[in-house]
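Visitor: pasting the sequence and the predicted model now:
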Amino acid sequence: MMDFTSVASVEQWVATSVLVLVGACLQGVSGVGFGMFAAPILAIVAPELVPGPMLFLSLVIAVLSVIRERSSIDTKGLGYALLGRIPASIIAAAMIGVLPIRELSILFAIVILAGIVMSLTRLEIRPTAPVMFGAGCVSGFMGTLTSVGLPPIALMYQSAPKATLRASLGGFLIFGTIISIAALTAAGRFGMHDVALGTWLIAPLSLGFWISNPLARRVSPGIVRLAVLALSGFAALLLLVRQFWV
């Protein structure tokens, strides 16, 4: 298995582990937060972890979320959203294969900021089949490009009970991430090296999710969500500024 320190320093591994741990805890409490919090910061401190290894870790935490609250999952609308994710994931994977690093970084930051705007939206949107399909398309593009694909789907479930929100987002993330990984693999942008790098971070991810178990019943998801959005917004803006000033 590839050694994480072969592509990053020990200091980077420690910093990355802390980011993954905190992101997993936030995800476990609010249903979103892992990618939103960790991905834009990792794009700066350890860009080799985005999107491949982060997508692999997103799959792991999605499975943990569904196992914990599987009885609360909403399966009715997720099928349409997953159907929409397929074509958008293929388009995003193709873009990763042809766009230069600078342009990809700019697009990455813009997508993260768009996700924050979606997360702040308080519109009551009726999750009909066409709407869920459209949300799945947007999620597929965002998730494949940046590993952050939950905001459009979270928008559909923002009025649902907390357990339903967390479980349904986890269920979508499992199959949606598999679709994105398949699209990236077909484009030659995902391989066993991504799995190997992600495997080095499963331990801090699992610890962070375990810490979230008691917190999920005590901490307000709304407060967590706002903290996640503030931190990810700052990181995305910093990444965007770096592309023009560095």
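Guide: Looks like it arrived, so ask away.
Visitor: CA atoms for contacts and neighbours, from now on please.
Guide: OK.
Visitor: give me the number of residues near Leu64?
Guide: 19 (other Cα atoms under 10 Å).
Visitor: repeat for the one 5 residues further on
Guide: For Glu69, the count of nearby residues is 16 (other Cα under 10 Å).
Visitor: dump the residue contacts of it.
Guide: Counting by Cα atoms under 8 Å, 6 or more residues apart in numbering, Glu69 touches 163-164, 166-167.
Visitor: can you tell me which of those residues is nearest Gly233?
Guide: Arg166 (21.8 Å; Cα to Cα).
Visitor: please name the nearest non-neighbouring residue to that closest one.
Guide: Spatially, and ignoring its direct neighbours in sequence, Arg166 is nearest to Gly31 (4.1 Å; Cα to Cα, 6 or more residues apart in numbering).
Visitor: ok, that neighbour to Glu48 distance?
Guide: When distance is defined by Cα to Cα, to the nearest Å, Gly31 is 25 Å away from Glu48.
Visitor: now swap in Gly77 and tell me
Guide: Taking Cα to Cα, one finds Gly77 at 34 Å from Glu48.
Visitor: which residues of this structure fall in helices?
Guide: With DSSP state H as the criterion, the chain has helices at 10-30, 34-45, 52-68, 78-98, 101-120, 129-146, 151-156, 162-186, 192-199, 202-215, 221-245.
Visitor: give me the buried positions along the third one.
Guide: By neighbour count on 16 or more other Cα atoms under 10 Å, the buried set for helix 52-68 is 52-66, 68.
Visitor: putting a second one here so we can go through both:
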Amino acid sequence: MDVAELILAGLAMALATVVQLSAGLGLGLVGVPLLAAIDPRLVPVPFVLSGLPMMLGQWRVDSGAVPPGMLAPALLGVVLGTAGGMALAILLPGIATRRGYGVIVLLAVALALAMPRLRPTRPMLAGAAAVSGVMGGISGVHGPLMGLVVAHLPAQAVRGFLGLFWLVAYGAILAAAVPAGRLGWQELWLALALLPGIALGAALSGPARRWLHGPRLRWAILGISGAGGIALVLAG
């Protein structure tokens, strides 16, 4: 990348980081399309690598607010779903499209609007996580379904829960990238190039975190999810 592309990539990551640390999700929905337009080599592996420290930090900061019993079914669901998605991608490479993922996300947004007091029960957490895992295993984009399931919880609980969820989901993608030969020195250097943008976004996210809570956080999650679903449908 030249200097101009490096600056643009850093700004894209800064914007995506502000959204992620404020709402608990949005790093992929905002960052991946922008980075792919700048340099396709930046996604998915360098992008995922650079995002791991931020997800770890998001989880560590807010993990104490996560209600007990929520994490186990979600993490089990995303691991099994990701493995299943990877297998499907190998056996049936034409099984999924971005438009299909977008429709699923928009249906989830409609469900969240129709049932504003949706509760994250263990079966619901496991099911949403499994669907997200399958989507991620096939395409590398897990989608915002988990955010919709927990959107009504207190802001710290949402961010802590989603931080660990995305951390595990990204780890599953990297675990698949190693045997596939997609994780090498080039990906590591590109990931390092994205870190200054993440640091800038983290520094700017404080005011947004303080403002986004309660109904504002829920509507932010719905808005980000809806925009991501529409973008996937239009991308086909």
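Guide: Yes, it's here. Quick caveat, the model's predicted, so the values are computed rather than measured.
Visitor: TM-score for the pair, please.
Guide: The TM-score (TM-score structural alignment, normalised by the length of structure 2) is 0.80; 230 aligned residues with a Cα RMSD of 3.0 Å.
Visitor: so what's the residue count around Gly64 of structure 2?
Guide: Neighbours around Gly64 of structure 2, by other Cα under 10 Å: 13.
Visitor: the aligned residue in structure 1 for it and Ala62 of structure 1: what is the separation?
Guide: In structure 1, the residue paired with Gly64 of structure 2 is Ser71, using TM-score structural alignment. Computed as Cα to Cα, the Ser71 of structure 1 to Ala62 of structure 1 distance reads 15 Å.
Visitor: ok, now Val224 of structure 1?
Guide: Val224 of structure 1 sits 18 Å away from Ala62 of structure 1, going by Cα to Cα.
Visitor: which residue in structure 1 lines up with Ala83 of structure 2?
Guide: So, by TM-score structural alignment, Ala83 of structure 2 is matched to Ile90.
Visitor: can you pull the contacts of its match?
Guide: Contact partners of Ile90 of structure 1, counting by Cα under 8 Å, 6+ apart, are 180, 183-184.
Visitor: please pick the buried ones from those.
Guide: The neighbour-count criterion (16+ other Cα under 10 Å) marks 180, 183-184 among those as buried.
Visitor: which part of structure 1 matches stretch 23-36 of structure 2?
Guide: Aligning stretch 23-36 of structure 2 against structure 1 (TM-score structural alignment) gives residues 30-43.
Visitor: skipping adjacent residues, who's closest to the most centrally placed residue in structure 2 in space?
Guide: Closest residue to the average C-alpha location of structure 2: Gly28 at 4.9 Å, with Cα atoms, centre = their mean. Computed as Cα to Cα, 6+ apart, the closest residue to Gly28 of structure 2 that is not its neighbour in sequence is Val141, at 7.0 Å.
Visitor: cool, Leu76 of structure 2 as well?
Guide: In space, and not counting its chain neighbours, Leu76 of structure 2 is closest to Ala126: 7.0 Å by Cα to Cα, 6+ apart.
Visitor: can you get me a residue count around the one you found?
Guide: Residues near Ala126 of structure 2, counting by other Cα under 10 Å, number 24.
Visitor: map it onto structure 1.
Guide: By TM-score structural alignment, Ala126 of structure 2 lines up with Phe133 in structure 1.
Visitor: before we move on, what about Leu11 of structure 2?
Guide: With TM-score structural alignment as the criterion, the equivalent of Leu11 of structure 2 in structure 1 is Val18.
Visitor: OK, contacts around the nearest residue to that match once chain neighbours are set aside?
Guide: Closest residue in space to Val18 of structure 1, ignoring its immediate chain neighbours: Pro204 at 7.2 Å, by Cα to Cα, 6+ apart. By Cα under 8 Å, 6+ apart, the contact set of Pro204 of structure 1 is 17-18, 20-21.
Visitor: highest neighbour count among those?
Guide: Busiest of the contacts of Pro204 of structure 1 [other Cα under 10 Å] is Val20, holding 29 neighbours.
Visitor: correct me if wrong: that residue contacts Phe34.
Guide: Yes - contact criterion Cα atoms under 8 Å: Val20 of structure 1 and Phe34 qualify, at 7.3 Å.
Visitor: what about the closest residue to Arg225 of structure 1 other than its chain neighbours, how many neighbours?
Guide: Leaving aside its chain neighbours, Arg225 of structure 1 sits nearest to Ser30 (6.7 Å; criterion: Cα to Cα, 6+ apart). Residues near Ser30 of structure 1, counting by other Cα under 10 Å, number 24.
Visitor: list the contacts for Ser30 of structure 1?
Guide: Counting by Cα under 8 Å, 6+ apart, Ser30 of structure 1 makes contact with 162, 166, 216, 221-222, 224-225.
Visitor: switch the residues you listed over to CSV; also include distance to Gly115 of structure 1.
Guide: Output for the contacts of Ser30 of structure 1, formatted as CSV (distance: Cα to Cα, whole Å):
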residue, distance to Gly115 of structure 1
Lys162, 20
Arg166, 17
Ala216, 23
Pro221, 17
Gly222, 16
Val224, 16
Arg225, 12
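Visitor: out of those, which end up buried?
Guide: Buried among the contacts of Ser30 of structure 1 (16+ other Cα under 10 Å): 162, 166, 216, 221, 224-225.
Visitor: quick one: contacts for Leu26 of structure 1?
Guide: Per Cα under 8 Å, 6+ apart, neighbours of Leu26 of structure 1: 32-34, 212, 224, 228.
Visitor: quick check: it vs Leu215 of structure 1, distance?
Guide: From Leu26 of structure 1 over to Leu215 of structure 1 the distance is 9 Å, taken as Cα to Cα.
Visitor: go on, Glu103 of structure 1?
Guide: 39 Å.
Visitor: show me which of these two is the more surrounded one.
Guide: Leu215 (17 against 12).
Visitor: these two touch, right, the more buried one and Gln27?
Guide: No - using Cα under 8 Å, Leu215 of structure 1 makes no contact with Gln27, being 11.0 Å away.
Visitor: burial count for the residue nearest to Ile106 of structure 1 when sequence neighbours are not counted?
Guide: Take Ile106 of structure 1 and drop its neighbours on the chain: the residue closest to it by Cα to Cα, 6+ apart is Leu240, 5.7 Å away. Applying other Cα under 10 Å, we find 18 residues neighbouring Leu240 of structure 1.
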